[in-house]
Each structure stands twice: as C-alpha cells, then as structure tokens.
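1. Sequence first, then the predicted structure:
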Amino acid sequence: MEKKQYKKVVLAYSGGLDTSIIISWLKENYGCEVIAVAGDVGQADELEGLEAKALATGASKYYVADCKEEFVNDFIFPAVKANAMYEGKYLLGTSLARPIIAKKLVDIAKAEGADAICHGCTGKGNDQVRFELTIKAFAPDMDIIAPWRTWELKSREDEIEYAEARNIPLKINKETNYSKDKNLWHLSHEGLDLEDPQNEPMYDKILEMGVTPEQAPDTPTYMTLTFEKGEPVALNGEKMNGVDLILKLNELGGANGIGIIDMVENRLVGMKSRGVYETPGGTILYKAHGDLEEITLDKETQHFKQQVSLKLADILYNGQWYTPLTKALLAFIDETQKTVNGEIKLKLYKGNITNAGMSSPDTLYSEQTASFGEDEDYNQMDSQGFINLYGLPIKVKALLDQQRNK
C-alpha cells in the first residue's frame, strides 16, 4: 500500500535517542519539512544545544515552548491537591508532563499549517496514549505519525546504529542506554539492568536529583510549608511561585535522600514495567499536603476523597486529562481544598519525612474534645446509647442465630 505523504510535520523533539533520528527518518520516508518542537517542562541542561542539533540534522525550524508555569499550576498542583498517586507509589511525573507538551504541539502545528504531528514514543509504552489522546482532544482531524509502530528499527541498539551511520550525535552509547524522562517534577530511569526485578538498582550510578539515604547528612533538615486552598505558597515563611518552590524542595529533598522509588508498575498497554523514579520535592509536597488535610477535612469528605484520588490517578496515568470525567473530579477536588489552609513543619532525615507540627485557621481538631481530661462538650455516658444503636444489627443477628440453633 502506498504510504501517505505529508508536506509539513511537527515533531515532538527532546533530543533523546528516538527523536534524534526521527528527523532524518521522516525526511527519508516522507520527503517532508520537519519542524522540531521542544516543550520546556524543566529539563534544564537537556535543552542545551537542541536547536543547533535539530537544524543540523534536517529540521527547518525549531521551537522551544516554555511550559513550566502552566505545568506546575495546571497539572502538578491539581495532582498534589488530589493526592493522586498511581498504584500507591508513582507521583505521575511523566503522566503530568505529556498533555501540556502535546497541547503545545497542536498549537504550533495549527499555526504552521502542518498536516501531521509526530512523536517518538515506543509502541509498548504509555506516552503514545498520553500524546495522542491530547492531540485528538484539540485537533481531532490531525494525522499522527508514530515511527516506532512502522519503522524497521526494533531496538534502542538499532537506533544507535542508525544514528552512527548518519553521523547524528548522541549523548548516550550502548552501555549507558537507560531510558530516562526528566522534568522539574521528577526523573525516571528504565531499561538495562533495571529490566530484571532481581537486580538492585545501581543508585550510585543512576541518581541525578539527590543522594541515597545512606549518603544523606547525619543531622535532620527542618522546613515549614504554607498552604492556601491546598496549594503550597511559601517555604519557611518566604512566598514563592510554584516553579521556584518545587526546585528548592528538589534541592532540599535530594540532599536528604528523599523521594527515591523503585517499582514495578502496570502499564496501560497491559504489561508490567520496572523503573526507578526520583521525585524529591514532590514527595515532600504530597506528605505535607496529606497531613494538613488530616486536620482540615471532615471524616466523610476525607474518606471519599481517597476513593476519588485513586480513580483520578488512574485516568491521569492513562492520559485522559482532557475528558469530562477528569474535569468533574478536579472540580470536586477544588471544592474540598477550600479549607486546606495552614502551615506544616517537616523534618527530613535520611530518606524519611516526619511531621514536626502543623496548624490551620480551618482546623477541625479540638484539643478540648479530644483530651482524656474533663471537658464540657462530650458526655462519655452518651457513648453507651450510641454503641447500643450502632451495634443493634449485630445483637439482633446473634439473638436470632441463638434461637435458630436451639
């Protein structure tokens, strides 16, 4: 079957192994103009030299879209407010970043009059879904090119050989070929020795955002975080924007061995995948926010929100950001956060985070009511009637069972 031809293709460009060779591959296979687009979600030094590299390898244009503030305010903070955590461990580092990058791709593709968008996601991964669902939400008629599903290359080793044959510069080789994803929220590591769950990760070799707990200082670090409506707004009393706050928490958390996760997760496409995640600042924020909710949310809201958090984590992991369900669940989360205000002090020590005290103008904790001492707002004799009514079904069943068993 004759391959469909395109005149202009917008490529999600990271400068990593996949996208480094895709520009050449697109031009060889489609003869099209390729516009490289990098979404800046806090990769920092990974963006250095990308423009020169993209143009040198055949791109006609290069865009870098600054997504950092939008990434934090519209994706990271909603996830923090929801306490959304996939399978009890993963703080959604890659899942949170893909939709905003894909949205920027659509914006540029429309502005440039492109007839297709291309990404370098593997056909075995989750990112292909996250990119394409977002593209469908904002450009439902746009064609999508996914080389990993069609090209002759079958492995990352094949890709490296392809690049070497065309003198395409790479920052990796066959021995350092971990698959990584980096943004201001996290850094992930997959592949090589990590593919065997029997292998302990070589943390001294792979960690970039911090140190292991064993290498952390012997003295604890104390900090105070201030929240307004569930969002962190200040560190140690100093007002900070979201991007700067997360970067500072990454620094403090990383230095204390915080936020290193080794997990085998269930990918959306059906397989299990092992990875190591570094999320130092995010781990601190989740702990602080979750603890503050303990004194600012009533029991029924707190417990129901836990169910919502599980569902939200699943659909965000699965790339369903721009859906009616996500919009509705986030609206519920925002309603619960109106009273999540206050300060919490934390102690960081060798990979652990300990609550060192918290307060809120909207606290639901009453020391007088909870005290073991005398108080005027709780009559302990009232509990007898409560237990009698609460336990009535148990008592009735037991009495009837006795009668039936005589």
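-> Nice, I can see it.
2. Please make it C-alpha for all contacts and neighbour counts, starting now.
-> Noted.
3. Show me what the host helix or strand of residue 98 is packed against.
-> Per DSSP states H and E, residue 98 falls inside helix 93-112. Applying 3 or more CA pairs under 8 Å, 6 or more residues apart in numbering; DSSP states H and E, one finds that helix 93-112 makes contact with strand 8-12, strand 33-40, helix 68-71, strand 116-118, helix 127-138, helix 299-317.
4. Could you identify the helix or strand that succeeds the longest one?
-> Same thing as helix 299-317. Heading C-terminal from helix 299-317 (DSSP H and E), you reach helix 324-336.
5. Please list the residues outside that next one that contact it.
-> With contact meaning CA atoms under 8 Å, 6 or more residues apart in numbering, helix 324-336 is reached by 78, 81-82, 229, 297, 301, 305, 308, 312, 315-316, 320-321.
6. following it, which helix or strand shows up next?
-> From helix 324-336, the next helix or strand downstream (DSSP H and E) is strand 342-349.
7. List the buried residues in the helix or strand containing residue 369.
-> In this structure, residue 369 sits in helix 367-370 according to DSSP H and E. Buried positions in helix 367-370, judged by neighbour count with 16 or more other CA atoms under 10 Å: none.
8. any idea which helix or strand comes after it?
-> helix 382-390.
9. For that following helix, give me every contacting residue.
-> The contact list for helix 382-390 (CA under 8 Å, 6+ apart) is empty.
10. right, and the helix or strand after it?
-> Heading C-terminal from helix 382-390, the first helix or strand you meet, by DSSP H and E, is helix 392-404.
11. quick one, helices of the stretch 101-250 of the chain?
-> Remark: helices assigned in the stretch 101-250 of the chain by DSSP state H, counting those that start in this stretch are 127-138, 156-165, 203-206, 242-255.
12. dropping in the other structure now:
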Amino acid sequence: MKKINKVILAYSGGLDTSIIISWLKETYGCEVIAVVGNVGQKAELEGLEEKAITSGASKIYIEDLTEEFVYDYVFPTIQAGAVYEGKYLLGTSFARPLIGKRMVEIAKAEGADAICHGCTGKGNDQVRFELAIKAFAPEMPIIAPWRIWDLKSREDEIAYAEERNIPIKINKDTNYSKDMNLWHLSHEGLDLEFPENEPDYAKILELSKTLEAAPDKATYITLSYEKGNPVAINGVKMGGVELIEELNKIGGENAIGTTDMVENRLVGMKSRGVYETPGGTILYSAHKDLEELCLDKETAHYKEMIALKFADIVYNGLWYTPLREALQAFVKTTQETVTGEVKLKLYKGNIVNAGMTSPYSLYSEEYATFGEDAVYDQKDSAGFINLFGLPLVVKAKMDAATKREAK
C-alpha cells in the first residue's frame, strides 16, 4: 500500500471508532477525518464533534442522511416484504451501504488516500461497508484495524482507551455491542452470547417497554398508504422520518417489535442478538395486510419468493447490484395499487388487524358471500375440480393397473 497521508474514518463515537483515530495516527502518521452518517441515531450524535477532535481527528463530517435512508432504502425494503430469516427487519443492513456511499463521496472531495471502518473480522458490517466502497471507488484502499491490530477483544479496546485517556461511555459491565438508527436498536454480547440465557429485557430495552410494563388497554391506530408507502397516521399526513419516529413511540409504548434471534451471519457463524424495531414492525404488518387486499394471488405468491432473495441481498451487503435494482423494479410495479387504510390494534407486543379498506380492493363480497348470490354458479366448480384433479386420476389408474400386472 502506498504511503497514507489522509484517511476517512466511518465514525460513530462508540468504542471501536473512539480508539481507531488514535491507532491510525500512531500506525500511519496520517491525518484522520471522521465521517458520521446520521441515519437517525439522535442522542448518540451529541458531543461527537468535540469528541472526534479531542481524540485526534482533524475534521468531522456529520451528514444528515435520514430522508435518503427512509425513502431510498427503508421503504423499498418494506415494499419488498424482505425479512431476514423470518425475524430480522434489516435495520443495520440497509444503513451501511448508504453510509459507505457517502464516505466515498467525502473521500473523493477530500483527496483521501484510504477509507477506514471499525468493523470486526467476524461480522457482517465489514462486508456491507467494503462492497459499498468497491461499488463507487473500486481502487480505494480500505483499512480494517480489527484485521491487523494486536487488540483481540472489547476488553482490550477498553484498556487501550483508558491508557490514552480516550473518553468512552461504556465499561466492562455495560459492554453490549449496539447499533442504533431511526429504524432500530440492536444489542449483542455479554450474557446474550449464551442462547440458554433469557434476555434481561428490563435492563436491555431502550426503545420499547417490556410486555409486563405495557398498558393493559389496547391502542388503535390507522395507517394510510399510497402506492406502498405509508403517508399518514390516524389521518394526519407526515413525512417518512416523522412517521417512523411517531410509530416508534406508539409501538415502544405497547411493547411491539422486540426480537430475540440466533441468526446466520454472512461469514458463516451464528450470532445471537436482541433487536428493537417497534415502528418498523408495525409498518411491515400493516403493509402486508394491505397487500392481501390489493394484490392478486399469483403476484402475491411470486412476491413472497422475491422477498426471501431481497432480504438475503440486503443482509449480505449487495445493495448496489443489478439484481437488487431489477428486483426493486418488479416490486415497485406491484405497489401501484397498494393504496388504502389499515386499522391496527396494538396490545402487549401483539399487532392485530382491525380492518382495512382500499379503492383497489380485490375482495368482492358479491363473490365471497356465504349468502345467496347471483354471480357465482356453484355447479361450475364440479368441472373445475375434474380438470384440476385430472393428473391425480390418471396416476391413480396407472398405479392400479401396475398392481394388477404385478399379480
């Protein structure tokens, strides 16, 4: 690698990136510019500018990416119905490519020699960041300290920080690995590394109440959608960022969207974590309900297969690929009629459909009624069943003939 004079660092102010500024300067004698991708982590942004400069950065960018995050990454993923391994709503996964893209833009503007991230060699985020960098700056050198430094654990990192008086907000007893953005909050490490342990939700949860602490009375809300995107809560129109923030409050109050999961990481191992996604869980549920009303059977069933692949693509950091673009184009077409309102009942972690309407509803009471109707001749079903079951009849006759011959 050529001599490195200036490095762009993906900076969060957490344990890893707090010590990396110092490590980069000690190792390469380079200037370090910190870049923070604001994707809605709010309180975690407080004091970052002072902290980065105090830690040795020459400059810090705090980029507001929340609108782009919601409309270009979150909403398309909801529309696809993409859920990784049936549980994970991809909160970290679709934030990393966006941040990676912005880092490349800043690196080019600053004339940087390399881009650095603080992801471990065991995790998924190293792949997500680096694939984004390769998509927009394929020749850009990438520095990943966890793959080359002598530190072996988060305990080593804490000791490194304490030796150099680098301010950190955690200690050995509160050393959960967390990732927060507008969409979710994840928790990994400590007692969660042992699947036999029940999570201490009263200690862990920050966005949501525990089931026990949630209200004993149900909360009703109505979500309005236009072409697959949520646009209003209880008739009040709002932008995507504000809408998710409001649903996080409502969902968190009712203990919605807490998931304890053992997932298959891209790098091959299993990991266990607790995810809080209150608003996102509500949005996924309402969107699926509305699709049940508005999509025809063949499209809905085929879209379920697309959802599995889309989730893998997002989880594996392959956002900037032709396949994701092609699948998203298909999904967008399916959303043309996903417009209407969904009423939900929220109660102690449960989301119950309480009614829905759409001008594009394919549900016809005229055909579906159990009462008398003038549009459906039930005698027609006999011929349908005879044709639909014809392969079974042919096989049954063949089997019978084969048995007779065997005798």
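-> Received the coordinates, thanks. Bear in mind that the values here come from a model prediction, so they are computed numbers and not experimental data.
13. TM-score for the pair, please.
-> TM-score for the superposed chains, counting by TM-score structural alignment, normalised by the length of the first structure: 0.99, backed by 404 aligned residues with a CA RMSD of 0.6 Å.
14. hang on, the earlier thing: give me the distance from the helix holding residue 369 of the first structure to the chain's centre.
-> Centroid displacement of helix 367-370 of the first structure relative to its chain, using CA atoms, centre = their mean, to the nearest Å, is 38 Å.
15. now do stretch 114-131 of the second structure
-> The mean C-alpha position of stretch 114-131 of the second structure is separated from the chain mean by 17 Å, CA atoms, centre = their mean.
16. before we move on, back to that, can I get the contacts of helix 324-336 of the first structure in TSV including distance to residue 153 of the first structure and neighbour count?
-> Formatted as TSV, these follow (distance: CA to CA, whole Å; neighbours: other CA atoms under 10 Å):
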residue	distance to residue 153 of the first structure	neighbour count
78	38	19
81	42	24
82	40	27
229	49	16
297	53	21
301	51	10
305	45	19
308	41	19
312	36	25
315	31	17
316	30	22
320	29	21
321	31	23
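17. could those residues go into a markdown table alongside distance to residue 173 of the first structure?
-> Shown next, in a markdown table, are these (distance: CA to CA, whole Å):
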| residue | distance to residue 173 of the first structure |
| --- | --- |
| 78 | 38 |
| 81 | 40 |
| 82 | 40 |
| 229 | 47 |
| 297 | 51 |
| 301 | 51 |
| 305 | 46 |
| 308 | 43 |
| 312 | 38 |
| 315 | 35 |
| 316 | 33 |
| 320 | 34 |
| 321 | 35 |
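18. farthest pair in these?
-> 297 and 320 (27.3 Å; CA to CA).
19. how about JSON lines for the helices and strands packed on helix 93-112 of the first structure, with distance to residue 282 of the first structure added?
-> Output for those, formatted as JSON lines (distance: least, CA to CA, whole Å):
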{"stretch": "strand 8-12", "distance to residue 282 of the first structure": "26"}
{"stretch": "strand 33-40", "distance to residue 282 of the first structure": "18"}
{"stretch": "helix 68-71", "distance to residue 282 of the first structure": "13"}
{"stretch": "strand 116-118", "distance to residue 282 of the first structure": "30"}
{"stretch": "helix 127-138", "distance to residue 282 of the first structure": "21"}
{"stretch": "helix 299-317", "distance to residue 282 of the first structure": "15"}
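20. Out of these, which is closest to residue 60 of the first structure?
-> strand 33-40 (5.7 Å).
21. Where in the second structure does that closest one align, residue-wise?
-> Aligned by TM-score structural alignment, strand 33-40 of the first structure corresponds to residues 31-38 of the second structure.
22. same thing with stretch 262-278 of the first structure?
-> The aligned range for stretch 262-278 of the first structure is 260-276, by TM-score structural alignment.
23. mind listing what's buried in the matching stretch?
-> Buried-residue list, stretch 260-276 of the second structure, by 16+ other CA under 10 Å: 260-263, 266, 271-276.
24. okay but residue 253 of the second structure is in contact with residue 211, surely?
-> No. Using CA atoms under 8 Å, residue 253 of the second structure is not in contact with residue 211; the gap is 9.6 Å.
25. The helix holding residue 369 of the first structure corresponds to what range in the second structure?
-> The aligned range for helix 367-370 of the first structure is 365-368, by TM-score structural alignment.
26. Quick one: residues in contact with the matching stretch.
-> With contacts defined as CA under 8 Å, 6+ apart, stretch 365-368 of the second structure is touched by 373, 375-376.
27. what does stretch 15-35 of the first structure give?
-> With contact meaning CA under 8 Å, 6+ apart, stretch 15-35 of the first structure is reached by 5-14, 46-47, 50, 53-54, 57-63, 119-121, 147, 156, 159-160, 162-163, 168-172.
28. who's in contact with residue 307 of the second structure?
-> So residue 307 of the second structure contacts 80-83 (CA under 8 Å, 6+ apart).
29. If you tally nearby residues, what's the number for the aligned partner of residue 109 of the first structure in the second structure?
-> Correspondence of residue 109 of the first structure to the second structure, assessed by TM-score structural alignment: residue 107. For residue 107 of the second structure, the count of nearby residues is 22 (other CA atoms under 10 Å).
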